[in-house]
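# 3D model of this:
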Amino acid sequence: MADIFDSSFDSDVDIEISDNKIVKGEEVNLTAKDPTMSNILIGIGWDLNTFDIDTLDLDVSCFLLNKNGKTRVDSDFVFYNNMEASDGAVIHNGDSRTGAGDGDDETISVDLNGVPFEVVKIEFVLSIYKGEEKEQTMASLRNAYIHVVNASNGQELLRYELSEDVKGSKDTGMLVASLNREGPKWHFVAVGDGIDGGLAKIATDYDIIVHTG
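From the prediction side, this is the model:
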C-alpha cells in the first residue's frame, strides 16, 4: 500500500448527528433535502474486532461511472493511490489503516455540481487490503456505517449502519452505497452487497487494472 498518512479524519465543520437512519435498499433524494446543496462529505467509520485490530487494513474507494457502468479514465477510480478525480469534483481525504478512534475513519468530499455530466453514478466500496491472503473478511467489522453530511453546515443528511450487513460475512469487500444522478437530482442508495476478490478484482469490473502489491 502507498505510504500515506494514518489517522482518524474529522470534517472541518462540526457534524450535527441526525436520526435520519436508512436501511439496505433504501433510496434518498438528496437534492430534495436541500436544492441549493452542492458540496457533501461521505464519511465512513468502523471499529475492528480485537483479534484483527493490529493486522486488518480497510480501505474506502469510489468509482465514477458512465451510463454503461464503467469508468471513463483511470482517474475515475479514487482510492489511496489516487486521491482525487481528474476533474477535482471527488477527493479522498486520506487513508486510515487502523480504524481507531471515534467518528469517521475515512471521508470523501464530493462537489455534486462539479461532477462531469457523463458521470451518472458514483459507487463507494470498502475492501480489506490483502484480505484473501490474510484470510480476513468483512465480519471483522463492528459499528460500521456510512453517512452523508452537508459540507456547508455540518448537517448529517442520512446514516446507513452496516452492522447487520457485515455480520457473518465471508467477503473481503463491500459495495456500500452509490450516488445516482437523475437529471439535475442526486439520489443516495444504500446497497450493502458483499464483494469477494479484493480491490483489484473490484476495479477490474469497472475496466481498471490495479496493481496493489
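
# could you use CA atoms for every contact and neighbour count after this?
Noted.

# biggest helix in the protein by residues?
helix 198-204 (DSSP state H).

# which parts of that helix are buried?
Buried positions in helix 198-204, judged by neighbour count with 16 or more other Cα atoms under 10 Å: 198-199, 202-203.

# residue boundaries of the helices in this structure?
30-33, 131-134, 163-166, 198-204.

# before we move on, back to that, dump the buried residues of helix 198-204 to JSON lines, plus distance to Val23.
Formatted as JSON lines, these follow (distance: Cα to Cα, whole Å):
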{"residue": "Gly198", "distance to Val23": "25"}
{"residue": "Leu199", "distance to Val23": "25"}
{"residue": "Ile202", "distance to Val23": "23"}
{"residue": "Ala203", "distance to Val23": "26"}
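
# sequence B follows; please return its structure for comparison with A:
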Amino acid sequence: MTQPQGGSGSVGVSLKKGQKVSLTKFNNNLDNILVGLGWDTAQNTGIPYDLDVEVFMLGANDKVIGDDWFVFYNKLTSPDGSVVHSGDNRTGFGEGDDETIKVQLSKVSPQVQKLVFVVTIDDAVARGHNFGQVSNAYIRIVDLSSNRELVRYNLTEYYPNVISMVVGEIYRYNNEWKFNPVGDGTADDLMGLCIRYGVRVQ
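Predicted structure coming up:
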C-alpha cells in the first residue's frame, strides 16, 4: 500500500487490486461512510456515455437477501435504510466523484454479509460503448465524521469487451468491516448482473 503524493486534502491509502484492508480494525467508531466513484469517458463519440453505480447487498450465499436489496438509480435507498444512493449522474463530466453512496454500517441488516459496488454502462451494447473508452476510474471510501478519505482504489484495467465493472466490496469479517478492491470487468449488462446476484427482475 502506498500513500499517494500531491493533491489537496486527506488522501487515503492507495490499494492495489485484491489488496483487502480492514476499515474498522483501527477505527472502532467508524459508522457513516461515503463511497465515492468517479471516471472519465471518451468525448469524441456521437452518443454520450451514461455510467451508473449499483449496490448489491448479499447474504452468506453471495446472493441478494431479497429482490429489494439492490440499490440503483431507480431505487435509491435499501430496505434497512443503511445504503443511500446520490442519484444518477448522466455525464461524468468534471472533477471529483461522479456518483456517491452513503452507508451507515451499524444499520446494515445482520443478514447482509457483503455490499458489492458495480459500475455499468447504460445501454452499452446498443450504443457501442465499453470500458475500453473509460479512463481514470476509481472508488474511494470516506469517513463522514471526519471527512477523511480512508482508502482509494484506482482501476488500471480497461478492456473493450467489458461493459460492467465490479469495482469493490465492503464485507463483514470477524466482527470487522473490510474492503476488497475487486476491479473485475464483465460482459454482463445490468440485467446479467441481477441474474448473477439473484435479483428477480420483473
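
# who are the packing partners of the longest helix of structure 1?
strand 121-128 (3 or more Cα pairs under 8 Å, 6 or more residues apart in numbering; DSSP states H and E).

# residues in structure 2 aligned with the strand it packs on?
Counting by TM-score structural alignment, strand 121-128 of structure 1 pairs with residues 114-121 of structure 2.

# if we can go back for a sec, which one of the helices of structure 1 lies closest to Tyr145 of structure 1?
Tyr145 of structure 1 sits nearest to helix 163-166 of all the helices of structure 1, at 7.5 Å, using Cα to Cα.

# so what touches the closest one?
If you take Cα atoms under 8 Å, 6 or more residues apart in numbering as the criterion, helix 163-166 of structure 1 is touched by 138-139, 141-145, 192-194.

# can we see that at 6 Å?
Contact with helix 163-166 of structure 1 is made by 138-139, 143-144, as judged by Cα atoms under 6 Å, 6 or more residues apart in numbering.

# could you give the number of residues near the alignment partner in structure 1 of Ala187 of structure 2?
Aligned by TM-score structural alignment, Ala187 of structure 2 pairs with Asp196 of structure 1. Asp196 of structure 1: 18 surrounding residues under other Cα atoms under 10 Å.

# state the distance from the residue positioned nearest the centre of structure 1 to Ser75 of structure 1.
By Cα atoms, centre = their mean, structure 1 has its centre lying nearest to Phe124, at 3.7 Å. Distance of Phe124 of structure 1 to Ser75 of structure 1, given as Cα to Cα, to the nearest Å: 15 Å.

# and if you look at Asp207 of structure 1?
Asp207 of structure 1 sits 12 Å away from Ser75 of structure 1, going by Cα to Cα.

# same question for Gly168 of structure 1.
34 Å.

# which of these two has more residues huddled nearby?
Neighbours were counted for Gly168 of structure 1 and for Ser75 using other Cα under 10 Å; Ser75 has more, 17 against 12.

# how much space separates Val118 of structure 2 from Tyr153 of structure 2?
In terms of Cα to Cα, Val118 of structure 2 sits 14 Å off from Tyr153 of structure 2.

# what residues does Asp76 of structure 1 make contact with?
Asp76 of structure 1 touches 63-64, 85, counting by Cα under 6 Å, 6+ apart.

# dump those residues to TSV, plus distance to Lys33 of structure 1 and neighbour count.
Converted to TSV, the contacts of Asp76 of structure 1 look like this (distance: Cα to Cα, whole Å; neighbours: other Cα atoms under 10 Å):
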residue	distance to Lys33 of structure 1	neighbour count
Phe63	24	27
Leu64	23	28
Ala85	26	21
